[in-house]
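Student: With the sequence up front, the predicted model follows.
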Amino acid sequence: MKAVTSYDQLDKLGRVRLSQNFYMRDFLFSEIAAWHAGSTVDGTFLQLRNVPDRPDVAIETGKQLCNLLLEPLQATFGRINIRSGYRSPAVNAFGNSKGLNCGSNESNFGAHIWDYPDAARKELGAMACIIVPWQHDRLRAHPWTEMAWWIHDHLPYSTLQFFASGAFNIGWQVTPQRVIRSTVAPQKLTAPDMPNHGGLHTSEYPGYPELRSPA
């Protein structure tokens, strides 16, 4: 698919089906772009469009994220909510500069910026920030680590980052890093160099369902 330069092309991009239940349009909405587009910065009209520079790359990485991670989560726990998906470099850079919960572009290449490889490993990836309502409803009585360990044991994630709100980032990369972090303690739950990384952790998520395959 060519670079998006018209509304018709954007409409076509949004209709691309990434997996059984997810379409590209599900990941293109940006509250930053929706609120700040059309404003002025230092007298300059601001145009923010949350559209990939390289649609074909974004589609392919998005398919991996959806098929390998989001579809199994939704099949097992019920409908998931997407808080933030794809971010264009322009939108992400603006969000970072204004303190709107966006890391630098360099830290988001191969993550929320799906169509550029990550700066360190030069690998492609895709990330979404999601809420799993089934888990979110349990958070008052159960720690966030339960979902983290369940995903660790069942899905080929690359990185997870959990937030106090109950949302979490889940990312796919060509070569998974298998690292889990959080903004609340413990801030680093596991990584390949930690002794708790290997084996199964079934006792850490009592009452969780078995992994279900998408229908």
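Tutor: That came through, no problem.
Student: okay, CA-based contacts and neighbour counts for the rest of this
Tutor: OK.
Student: Contact partners for the closest residue to Phe109 other than its chain neighbours?
Tutor: Distances taken as Cα to Cα, 6 or more residues apart in numbering put Asp118 closest to Phe109, at 4.4 Å, once the chain neighbours are dropped. With contact set as Cα atoms under 8 Å, 6 or more residues apart in numbering, Asp118 has these partners: 106-111, 124-125.
Student: quick one: secondary structure of Asp118?
Tutor: What DSSP: H, G, I helix; E, B strand; the rest coil gives for Asp118 is coil.
Student: Presented hereafter is structure B, for comparison with structure A:
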Amino acid sequence: MRKPGSMKGLEKLGRVRLSQNFFLRDFLMSEIANFYSIPNIPENPDLAIETGTRLCIELLEPLQSKFGRIAIRSGYRSAKVTAFGNARRHGASVRYNAGYHIWDMPDGNGHKGAAACIVIPWFADRYAEGADWRALAWWIHDHLPYSHLEFYPKLCAFNIHWSEQPQRRIDSFIKPKGCLTKPGMENHGGNHGEWYSGLGQT
């Protein structure tokens, strides 16, 4: 598929279904792009569709099945939008977002990937009442083939990353801040069910 060169072309791209419950259009909204009037459109739609499909099928669909509706805070970001935002301290550089929020650009090692920042409303309500973000983090760690998770204090939003070469690392800006787990840490293997017993809608 060619990069859209018209409104109709972008409309067609947005209708591409990535999985049972998600369409590409769900991931194209960007506050930076909207505020500064910069089109947030993939240069390589086929690669964006390929990696976005893996993100949705392997990570987002199982999360939605377990915890209910997922709200997309941020998904795909073009290299142009990323560079513009980084220059104004609105996010990381193209180098660090390649194969992450820039779905249609492999990372520095040539690996494909895609990420989204999401909120799970069901869990956000419980987080507001004092639930520990690590319960959700460990459930994902034990059940899904994620590459990277990064948690944020507002609404317990978090980045969730799919990669063809997964890191299996969890970081957080919520206390306790820092790296929760990564390969080589003592807590990385095994089952962490004591953290999330009874968690979820099903």
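Tutor: Nice, I can see it. The shown structure was predicted, so the numbers you read here are calculated from the model rather than taken from an experiment.
Student: any idea what the residue nearest to Phe109 of the first structure aligns with in the second structure?
Tutor: Asp118 of the first structure maps onto Asp107 in the second structure, with residues paired by TM-score structural alignment.
Student: Could you do Val179 of the first structure as well?
Tutor: Matched to the second structure by TM-score structural alignment, Val179 of the first structure sits across from Arg169.
Student: Pull the number of nearby residues for Pro45 of the second structure.
Tutor: 17 (other Cα atoms under 10 Å).
Student: wait, doesn't it sit right on Trp103?
Tutor: No - assessed by Cα atoms under 8 Å, Pro45 of the second structure is found out of contact with Trp103, at 9.1 Å.
Student: gap between the match of Asp118 of the first structure and Leu55 of the second structure?
Tutor: Noted for Asp107 of the second structure: a distance of 16 Å to Leu55 of the second structure, by Cα to Cα, to the nearest Å.
Student: Please apply the same query to Leu136 of the second structure.
Tutor: Distance of Leu136 of the second structure to Leu55 of the second structure, given as Cα to Cα: 18 Å.
Student: Looking at these two now, which is surrounded by more residues?
Tutor: Leu55 (25 against 19).
Student: would you list every one of the strands in the first structure?
Tutor: Ranges of strands within the first structure are 40-41, 44-45, 81-84, 125-131, 159-162, 168-173, 179-182, 188-190, based on DSSP state E.
Student: Specify, as a residue range, where the third one falls in the second structure.
Tutor: In other words, strand 81-84 of the first structure. Under TM-score structural alignment, the match for strand 81-84 of the first structure is residues 71-74.
Student: quick one: that stretch to chain centroid distance?
Tutor: 8 Å (Cα atoms, centre = their mean, to the nearest Å).
Student: Just give the number of residues close to the closest residue to Ala119 of the first structure other than its chain neighbours.
Tutor: Of all residues not flanking Ala119 of the first structure in the chain, Glu106 sits nearest, at 5.8 Å (Cα to Cα, 6+ apart). The local packing of Glu106 of the first structure (other Cα under 10 Å) involves 16 other residues.
Student: Tell me which residue of the first structure matches up with Tyr196 of the second structure.
Tutor: Aligning on TM-score structural alignment places Tyr196 of the second structure opposite Tyr205 in the first structure.
Student: Trace the residue nearest to Ala119 of the first structure over to the second structure, please.
Tutor: Using TM-score structural alignment, the equivalent of Glu106 of the first structure in the second structure is Arg95.
Student: thinking again about what came up before, please report how far the residue nearest to Phe109 of the first structure lies from Asp26 of the first structure.
Tutor: For Asp118 of the first structure, the distance to Asp26 of the first structure - Cα to Cα - is 23 Å.
Student: Also Gly62 of the first structure?
Tutor: Between Gly62 of the first structure and Asp26 of the first structure the distance is 11 Å, computed by Cα to Cα.
Student: Which residue of these two possesses the greater neighbour count?
Tutor: Each of Gly62 of the first structure and Asp26 has its neighbours counted (other Cα under 10 Å); Gly62 has more, 28 against 18.
Student: Once you drop chain neighbours, what's closest to that one?
Tutor: Ala126 (6.0 Å).
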